[in-house]
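1. Here is a sequence together with a model predicted from it:
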Amino acid sequence: MADAYDVIIVGSGAGGGTLAHRLAPSGKRVLVLERGDWLPREVENWSDTAVFVENRYVSTDTWYDGDGKAFQPQVHYFVGGATKFYGAALYRLRERDFNELKHHGGVSPAWPVGYDVFEPYYTQAEQLYQVHGLRGEDPSEPPASAPYPHPPVSHEPRIQQLFDDLTAVGLHPFHAPCGIMLDEANPAFSTCIRCATCDGFPCLVHAKADADVVAVRPALAHDNLTLLRNAEVRRLETDPSGRTVTTVVADVDGREERFRGSVVVVAAGAANSAKLLLASADDRHPNGLANGSDQVGRNYVFHNSRAFLAVSKERNDTRFQKTLGLNDFYFGDEDFDFPMGNVQMVGKSTAPMYRGEKSIAKLAPSFALDDVAGHAVDFWLSTEDLPEPENRLTLTRDGEIRLSYTPNNREPLDQLYHRVTRQLDHLGMHPHHLIPRDVYMKNDVPVAGCAHQAGTVRFGTDPATSVLDPDCKAHELDNLYVADAGFFPSIGAVNPALTVIANALRVGDHLLERLG
C-alpha cells in the first residue's frame, strides 16, 4: 500500500488535469492516476490517414450498444484525455442553459446552481486555456466579467467571405472562441502555425491548449504532485460504514496497486466514471458506489450533431478553418419556437479522408476527389439531446460498458440544417452538393462517436434524482467527488469542454477550503 495522499484524482483530462493544476500550488499531496501514457510526438500526429483511417490513437476498447452489438468507441487514453484530440472550441454555456428550458422534444432541466456561480470560473478557465475571442459579436452570448484574454483568431480569406456573406443576409456570425497558442501580432513568439490538423488531431508542436500542455505539465513543477501513467483504476473500496472511500485499486503496468487518499476525485470521462462507480459495488453499495438512487449511468447525453461539407464555387484554401460560429438560431426563431443550436466550422477536409467514400460518387464527373477537398467548406451543427433515464450506461456480465441510447429531440437538428443549407446559394456554395461527413467522423453508429459525452452522474440537491450534490460530492459518501462532464444535468448545444474546465476550478476551490 502506497503512502496516503490528500487527494487522488482519477483521470488527467479537462476535469482531472485542470483540477490537478488548481491543487498543485497548495502543497497538498496530490496523486493523478492516468490510464494512458504521454501521447507520442511523431509525424503521424498530423497524418489524416493515420488518425482518421487507421485509428492510430483510438483505444482498443470494446463497448456494446443496447442490443448487445459490439463497437469500438472513439475514445483516447493519454495524459490530457480527450482534449488531446478536441478542436479547442471553448464555448460557455448560454445563461438560459442553466435554467429549465422547453424544447421541441421535452424539457431540459434546471441546474442546481446558476450561471452566476460559474461565470468567474469561466473567466479563469478562458485565461488558463488561452482562449481567443471577441465579446459582443454573438447575440446569444452570456454576460462576462472580463474580455477574452487573447484577440480573436483572424479568418482566412474564404472564411472571411463566408462571414461577410452571412452578415449580408442578416445573420450574426462571430469569431469562435479557440484555445490555441497563437500570437498573430508577433509570429516569432507563436507556437501555433495555423495548420489544418487541429480538430481531431493531436498537436505535434504542443500549440493546442489541451489539458496536458496547459494544466498537467505545469502542475508537475510542484514536487507535491505525482502523475502515475498506465494506471487503470479498477475499483474503489470503502470503510465498513460505506461512507468513506479508503482505497483506490488500480492496474499499473499489469500489476495491482492500492492507494489511499483523504479525498478521491473521479474524472475519467462520463462513461468511464460511471463504469468505475458501478464496478465498485459492495455490500454497502450493492448497485454500485453512490448509486442508492439508481441514477449512476442514467441520463447519458452527447449532443445531436451533424457534420457536412458544402462545395464552394471558389476554392477554399483555408488551413485553420474553425474560426467562425453562428448562434442566431440557438434559442429558435419566429418560425420555430424551440431551441435549435450552434453552427460552427469543423476541421478542413482532405482527400485521403474520402478515399472510397461512396457519398461523393454523385459529384463525379463534375469534381475529382481532390477538387472536392479543395472546394470543401465544412460545417458542424450541434443541438441538444435531452436527458432520458433509459439512455443509460450499464455493465455487461464481463464488466464492460453497455450504452443503451435512443435519440430524442431530433427535429431541432433538421430545422437548423435547413436554415443553414437554404442559404448556401447566397454563401457562394453549390446548394445541391452536400456531403455528410459520417464515415471518418465516426457518426455512423450514434453511440460510437461518444464525443461530448455527459450526464451519467448528474449533480443536484435531491439525492433521489441525482448522484452528486452541488459541490460535485457524492450524496452517499463523504469524500468522493466527480469532476468530468458526468455531472451535467443537461448539455446545452455548445461544446462542453470549457464548462468541465470551469467546474474543475470550482471543485478545486471547494477542496482547498475543505482541506484547509
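-> Done, it's in. Numbering: from 1, shown residues only.
2. C-alpha from now on. contacts and neighbour counts both.
-> OK.
3. Now do the SS call for Phe308.
-> strand (DSSP: H, G, I helix; E, B strand; the rest coil).
4. what's the answer for the one 3 residues further on, then?
-> Taking three-state DSSP as the rule, one finds Val311 in the strand state.
5. want to compare, so here's the second one:
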Amino acid sequence: MGYDFDAIIIGSGAGGGTVAFALASAGKRVLLVERGSRFSDRTAYQDERRMLINKEAFDDRNFNVNGQQTRLHISGILGGGTSLYGGVLIRPSRYDFHPGKYYDKWLPRHLWDWPITYDDLAPYYDKAEQLFQVSGDNTTQIPNVETPTHGYPCDVPALAPINQHLEQAIDSAGFTPFHLPFGIDFNRCLRCPSCPGFYCPNDARASTTVRLVDTLLENGNLQLKTLTEADQLLTNAQGKVTGVELRDRQTGNIEKLTAKVYILSAGAIGSPVILLKSGLTGRSDQVGRNYMFHCGALAAGFFAGETGGADSLIKQLGFTDLYLGNPDFPHKLGLAQTVPVPGPLSIQAELPFPLPTAVARFLLKRMLVITGLVEDLPQSENRVELGKNGEIRLTHRFHPYDVYRSKYYMRQLRTVFRQARAVFTYGVTGDKDEVHTSHQAGTTRFGTDPHTSVLDPDCRLHDHDNVFVVDGGFMPNSLGVSPALTIMANALRVSEVIKEVC
C-alpha cells in the first residue's frame, strides 16, 4: 500500500525533534506534528507576567492534578521543553542505568537494571552533544557522573564575580564545584537574568526548533503541522496501527494520515494519553503509570549586598559529590546546581503571605538559589489517566523516601550559603509543589517483559511493531540529572532502528 509519509512524529521536543532530524536527514519523508504553535513574540522574552504568571508559552490545557484543576509549567510550543528549558545538558551516572544498586529495598527485581547500559548509549551522547553544540568546561572533572570522552564541543564563559565567591563556598562546604554544561550558544547569548521558562530572544538556546527543525524544513524531507492535535492512532480489525487522526485546533477539521511508522514524542503526559485514547494499553497495565518528576530541594541565600543575579545570567555552578550518597548519608541523590530567580512576581507568588513589590525587588537583588535533584521513585499509583469526559487526570504523591532524601539535601544546600556568608538562608523541598513538574518521566517505560513494561528495549510498543515512543516516558527511573540529554541520545539510538523499518 501507499503511505502519506514514512514516519509521522507527534511532538517536537527533545525526543520528537531529534528523531525528526535523524530520519529526515536520512532521506525519509517525515511529518512532525505539534499541538502548540511557533512562539515568535520576542517582546515577551523577559516579561515575567506573560511567561510565568500567564504562562503564554506553556501548555494551555487544564489538568486535574490530585483532584484540583490547574495548569502545569510544561512547554506548549514548537520545540517542546527544549524551547523553555534552562539548557543544562549533562550526562547521568552509569549507575542510573542500574537503579537496583541503590533502590533494591524500594523497587521490584525487574526494575533493578535498564534493558540497555550506559555504554550502549554513550556514542549517542557524543552525537547529541555535537548536534546541540553543548558548551562545557573541559579543564575540570565532574564527580560521579559521566562526561564526554573527547571533551565538550564548545567553551563556557568565565564565572561571574558572585560565582567566584560561591565556588569558594561550595569548596569550603566540602563539595567539588564545576561549571555546568549548557546547550547555549554563548557567542549569541544576551546573559538574560532569567532563562528557564522564558522564550529566548535571539535563539541562543539549543532548542530542537532552532538547531534541528528549521534547518530540516528547508530541505523538503520534513513537513510540519503546528496547532494540530493527534487525537488517536487508528487500528484495523487485526489490531495493527494503520493511521493517525489529526485535528486542526483552529478550524476543528479532522485529517487521517498514514505512515510506515508512528512515533509518539508528546511527553510523559501526552504520549500515554494518546495511547489510552487509542486503546493501545498492552498487557502490562503500565501505560500512564509510574508518573515521575524530580522531588529535590531548593535553598535560597540572602546577602547583605547585591549579587548581580537580578541583572545577568549567573546560573553557572553545580556539584555532584552527593550524587551517589556519602558515608554519613548512604542514599543516592543527584545534581546540585545554581538556578536564577525568575523575578519579583514569582517571589510574591511563592510566599504564603503578601509581600510588597518593592520588598520583592529588594530581595531579588540580594539572593542566590541552589536546587538539588532527587529521583522520584516509580510508583504504580502515580499515574496519568483519562476521565469519562476525556479529562486528563494526574495522580502523584512523592514516596516518603524521596522526601527524606530531599530534606537532607536541603540542609546541605543551606550549608553552602552559610559558607558564602549569607545573612539568612531558607529552604523548601519539592513535595510542596504540584505545578512545577520538572523532568517528567516513566509513564511508558521500556523493558524486556511485555507484562511489566510498555516498550521493548528499542522503545517500540511490545504488541505493535510500527509504533515507537521516544520521550522521557521510556525511563524506568528518573535519573539524578535533567533527562534532556538522555532523551536526545536515546532518540538518536532509536532512530537507527526506525530507519531500518521505514
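-> Okay, I see it. Please read all numbers here as calculations on a predicted model, not as lab measurements.
6. Let me know the TM-score between chain one and chain two.
-> Put the two chains on top of each other and the TM-score (TM-score structural alignment, normalised by the length of structure 2) is 0.92; 490 aligned residues with a Cα RMSD of 2.2 Å.
7. so how far is Leu480 of structure 1 from the alignment partner in structure 1 of Ala237 of structure 2?
-> Correspondence of Ala237 of structure 2 to structure 1, assessed by TM-score structural alignment: Pro240. For Pro240 of structure 1, the distance to Leu480 of structure 1 equals 16 Å [Cα to Cα, to the nearest Å].
8. More neighbours: which of these two?
-> The neighbour comparison of Pro240 of structure 1 against Leu480 (other Cα atoms under 10 Å) goes to Leu480, with 24 against 11.
9. Please name the residues that touch the more buried one.
-> Each residue near Leu480 of structure 1 by Cα atoms under 8 Å, 6 or more residues apart in numbering is listed here: Thr244, Val245, Val263, Val264, Val265, Val266, Lys473, Ala474.
10. I'd like those residues laid out as a markdown table, including distance to Ile360 of structure 1.
-> Compiled in a markdown table, the contacts of Leu480 of structure 1 are given as follows (distance: Cα to Cα, whole Å):
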| residue | distance to Ile360 of structure 1 |
| --- | --- |
| Thr244 | 57 |
| Val245 | 54 |
| Val263 | 53 |
| Val264 | 50 |
| Val265 | 46 |
| Val266 | 43 |
| Lys473 | 49 |
| Ala474 | 49 |
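11. among those residues, which recur in structure 2?
-> Contacts conserved in structure 2 for the contacts of Leu480 of structure 1, using both residues aligned by TM-score structural alignment, their matches' Cα atoms under 8 Å: Val245, Val263, Val264, Val265, Val266, Lys473, Ala474.
12. Aligned to Asp333 of structure 1, what sits in structure 2?
-> Under TM-score structural alignment, Asp333 of structure 1 pairs with Asn326 in structure 2.
13. Check the gap between Gly297 of structure 1 and Leu236 of structure 1 for me.
-> Distance from Gly297 of structure 1 to Leu236 of structure 1, counting by Cα to Cα: 17 Å.
14. Looking at these two, which is more packed in?
-> It is Gly297, of Gly297 of structure 1 and Leu236, that has more neighbours when counted by other Cα under 10 Å, with 31 against 23.
15. Could you pull up the contacting residues of that one?
-> Counted by Cα under 8 Å, 6+ apart, Gly297 of structure 1 has contacts Ala271, Ala274, Lys275, Arg392, Leu393, Thr394, Gly455, Thr456, Val457.
16. try 6 Å
-> For Gly297 of structure 1, the contact set (Cα atoms under 6 Å, 6 or more residues apart in numbering) comprises Ala274, Arg392, Leu393, Thr456.
17. got the residues you listed as CSV, with neighbour count, secondary structure and distance to Pro173 of structure 1 columns?
-> Formatted as CSV, the contacts of Gly297 of structure 1 follow (neighbours: other Cα atoms under 10 Å; DSSP: H, G, I helix; E, B strand; the rest coil; distance: Cα to Cα, whole Å):
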residue, neighbour count, secondary structure, distance to Pro173 of structure 1
Ala274, 32, helix, 38
Arg392, 24, strand, 36
Leu393, 26, strand, 37
Thr456, 32, coil, 33
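18. quick one: which two of those are the most distant?
-> With distances taken as Cα to Cα, the most widely separated pair in the contacts of Gly297 of structure 1 is Ala274 and Arg392, at 9.8 Å.
19. Distance from stretch 339-355 of structure 1 to the middle of the chain?
-> In terms of Cα atoms, centre = their mean, to the nearest Å, the centre of stretch 339-355 of structure 1 is set 16 Å apart from its chain centre.
20. Repeat that for stretch 178-187 of structure 2.
-> So, by Cα atoms, centre = their mean, the centroid of stretch 178-187 of structure 2 is 17 Å from its chain's centroid.
21. Residues touching it, excluding its own?
-> Under Cα under 6 Å, 6+ apart, the answer for stretch 178-187 of structure 2 is Gly87, Val88, Leu89, Val134, Ser135, Gly136, Ala204, Arg205, Ala206, Gln316, Leu317, Gly318.
22. which two in these are spaced the farthest apart?
-> Farthest-apart pair in the contacts of stretch 178-187 of structure 2 is Ala204 and Gly318; separation 21.2 Å (Cα to Cα).
23. Tell me which of those two has more neighbours.
-> The neighbour comparison of Ala204 of structure 2 against Gly318 (other Cα under 10 Å) goes to Gly318, with 24 against 19.
24. which SS state does that one fall under?
-> Gly318 of structure 2 is classified as strand under three-state DSSP.
25. now Leu236 of structure 1
-> Leu236 of structure 1 ends up strand, using three-state DSSP.
26. Now do the helices in the stretch 301-450 of structure 1.
-> Ranges of helices within the stretch 301-450 of structure 1 are 369-375, 411-421, 438-441, 446-449, based on DSSP state H, counting those that start in this stretch.
27. Please disregard the earlier target; I meant the stretch 151-300 of structure 1.
-> Secondary structure of the stretch 151-300 of structure 1 by DSSP H, counting those that start in this stretch: the helices cover 157-168, 211, 217-219, 270-279.
28. closest to Pro112 of structure 1 out of those?
-> Using Cα to Cα, these put helix 270-279 closest to Pro112 of structure 1, at 18.7 Å.
29. what range in structure 2 does that closest one sit on?
-> Taking TM-score structural alignment, helix 270-279 of structure 1 hits residues 268-277 over in structure 2.
30. Show me what that stretch is in contact with.
-> Residues contacting stretch 268-277 of structure 2 (Cα under 6 Å, 6+ apart): Gln232, Leu264, Val287, Gly288, Gln440, Ala441, Thr443, Gly472, Gly473.
31. distance from it to structure 1 after superposition?
-> Stretch 268-277 of structure 2, aligned to structure 1 and superposed, deviates on average by 0.4 Å (mean Cα distance after the TM-score superposition for structure 1).
32. chain center to that stretch, what's the gap?
-> 17 Å.
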